[in-house]
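# Next input, structure requested:
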Amino acid sequence: MKKILLTGGNGFFCSRFKKEYGNIYEIISTNRNNLDVTNKEEVLKAFKKYKPDYVIHGAAIASTDFCNKNPKIAYDINVQGALNVGEATKKIGAKLIFLSSEQVFNGNLEGGPYNEESIPIPNTVYGKNKLEAENLLKNLIEEMWIIRLTWMFGLPEHKCNTSENILWNTFKSLLKREKIKASPNEFRGMTYVYEMIEQLPQIFKIPYGTYHLGSTNPLSRYDVVKLILIELGNENIEEILEVDDRYVYKNRDIRLDTLKSKKFGIEFTATDKIIKKVIENLKI
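The predicted structure is shown next:
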């Protein structure tokens, strides 16, 4: 049985990964309470103790607002923490999956979809952190996959963390009877978290390098929210949903081109179809 060490084990993705694969892999789930990734010596000590075959580095501060307001804390965790994990992974001879983000493209002026050869121009602290960590790790360790992920969505589960996402945010607004604002000019991939989890072990079988993973999505954020509302049986959409015309959401397109990963058999259901499927399963 292969051994996988997770950093950020309490996070949205990793907590579900552990739940899904606990009987297939020996999983060591670490979090900020039992492993401080900013502490180089502590990281190396833990890796030598557990001797994993693979490390999935998911520990990060992903909140854009928090990172922008606390750049030092963000850098220590998102960049230095990643470097510490990379160095420890290399020293014990393990293989690394670094979970990066579409946010490395959030400053690009031309629209997506972006492929792995596109030059990223991040304009937020989080996006800059992820890109710097990618580059440092590429210069450090050869046995590594950099995985740039689209925005993932899913619903709350027992003993799993739930982060802000398009499906859960819409549910919460409906429950609170709040108006929902969404931009018709914001485009991004939106991927069901369990489709990402199902596909991830295939990464172990493909060449090392950078890959874009996630669902294709031609719909704007506004249209995705509208689709969710319709699938949930809401009839008076205009009373619930309104256009978000704030500057930050104008002409934003950070979709990823996933053709490279598809060549290795890693494919995802389109956003509209998987949203319909997830909601339909809730009705059963």
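# C-alpha from now on. contacts and neighbour counts both.
OK.
# now Gly209, nearest residue through space, not along the chain?
Counting by C-alpha to C-alpha, 6 or more residues apart in numbering, Gly209 lies nearest to Trp145, which is 5.0 Å off, once chain neighbours are set aside.
# contacting residues for that neighbour?
Contact analysis of Trp145 by C-alpha atoms under 8 Å, 6 or more residues apart in numbering lists Leu96, Ile97, Phe98, Ile203, Tyr208, Gly209, Thr210, Tyr211.
# Of those residues - the most surrounded one?
The most neighbours of any of these, using other C-alpha atoms under 10 Å, belong to Leu96, which has 26 neighbours.
# mind checking the SS state of it?
Counting by DSSP: H, G, I helix; E, B strand; the rest coil, the backbone at Leu96 sits in strand.
# Please give the structure of this sequence too, so both can be compared:
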Amino acid sequence: MENEEGDNMERWMVTGANGFLGSRITEYYQDKYEITGANHGNLDITDEGAVTSFVKKARPRLVIHCAAISNTGTCQENPGLSEAVNVKGAVNLARACRETGSCLIFMSSDQIYAGNRTMEPGKEENTPEPVNVYGLHKRQAEDEIMAILPEAVCLRLPWMYDFPWRGLKSNSNLLGNLLKSLIHNRPLTLPVYDYRGITWAMEVVKHVEAAGALPGGVYNFGGGNTLSTYETAGKVLAMVTEGEDRSGLLIPDRERYAGQPRNLLMDTEKIRGFGIIFPDTVEGFQRCFEESPEYMLGLIR
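This next block holds a predicted model:
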């Protein structure tokens, strides 16, 4: 596809372009692809007609749908809003992509696995029933997208983190919570019966390009882990304090999920079969720190 300057740059469209993940995707690929960003200011994804017109005008080969209401508490309190944005919005994008011939990547969530009653990592083909509104709506969106556009790619993402670099949007994440705890010398309470892969957002960003060439389907898309959230935080804290004993900043919560441990771990064998390999959670934090020395020096020391 040719743009107005005559360059032969492939077109992408990113929804949620001002959000945590969408802004990083846009920033990372802006020199390689002609990217049209959609956000609250220029597109209401719940309006099917507006979505179709927007996609037709942008003419993207690939639509990366990051826009969502991702706060699980907000979704629980306002399920109507969650359904409108997280389900209807995704369905509108799928229909528009079918009409325009664009490829679609839909960002789903590990919250779909919240109903897992075993300690085995969740696999794409044997998904348990979600236990919260957000997970339920992400699962519903996946199903409806695949019915409309079987060649779409749905990526189930884990909890992500990043430094607030380059002025891009931050989010509530384990790294940020640990840094605040260190800076303010304020203890952080974390559950010992909570298990999930926690992934550096830039690892997801770097693999998005390859995800655009995957066969249609659902994929777990993030790092593995064997540690609880409390244990993971202990490992990360030791990295950033370089041997200084600050373990007193972490308080184990032995009540939350005690009756039934929460397991959001994801089996990543399917994606590995396509050559997309994520580091495990602890290694991912190490990579993040190694590639962000200015933040390690400025925020921690």
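# so what number do they get for TM-score?
Remark: TM-score between the superposed chains equals 0.96 [TM-score structural alignment, normalised by the length of the first structure]; 284 aligned residues with a C-alpha RMSD of 1.5 Å.
# that older thread, helix or strand for the residue nearest to Gly209 of the first structure, which one?
Assigned by DSSP states H and E, Trp145 of the first structure belongs to strand 144-149.
# which residues in the second structure does that strand align to?
On the second structure, the counterpart of strand 144-149 of the first structure by TM-score structural alignment is residues 152-157.
# got it, and stretch 14-27 of the first structure?
Going by TM-score structural alignment, stretch 14-27 of the first structure sits over residues 22-35 in the second structure.
# quick one: terminal-to-terminal distance for the matching stretch?
End-to-end span of stretch 22-35 of the second structure (C-alpha to C-alpha, to the nearest Å): 11 Å.
# Just the buried positions in it, please.
Across stretch 22-35 of the second structure, burial judged by 16 or more other C-alpha atoms under 10 Å covers Gly22, Ser23, Arg24, Ile25, Thr26, Tyr29, Glu34, Ile35.
# go on, stretch 56-74 of the second structure?
By 16+ other C-alpha under 10 Å, the buried positions in stretch 56-74 of the second structure come out as 56, 58-70.
# Ok, stretch 190-204 of the first structure next?
Under the neighbour-count criterion of 16+ other C-alpha under 10 Å, stretch 190-204 of the first structure has Met190, Thr191, Tyr192, Val193, Tyr194, Glu195, Met196, Ile197, Leu200, Ile203 buried.
# What are the contacting residues of that stretch?
With C-alpha under 8 Å, 6+ apart as the test, stretch 190-204 of the first structure has contacts from 13, 16-17, 20, 145, 150-154, 166, 213-217, 266-268, 271, 274-275.
# ok, now stretch 86-93 of the first structure?
When contacts are defined by C-alpha under 8 Å, 6+ apart, stretch 86-93 of the first structure is touched by residues Val43, Leu44, Phe47, Lys48, Lys51, Asp53, Val55, Lys95, Leu96, Leu137, Leu140, Ile141.
# Residue in the second structure paired with the third one?
Aligned by TM-score structural alignment, Phe47 of the first structure pairs with Val55 of the second structure.
# show me the contacts for that match.
Going by C-alpha under 8 Å, 6+ apart, Val55 of the second structure touches Met13, Ala96, Cys97, Thr100.
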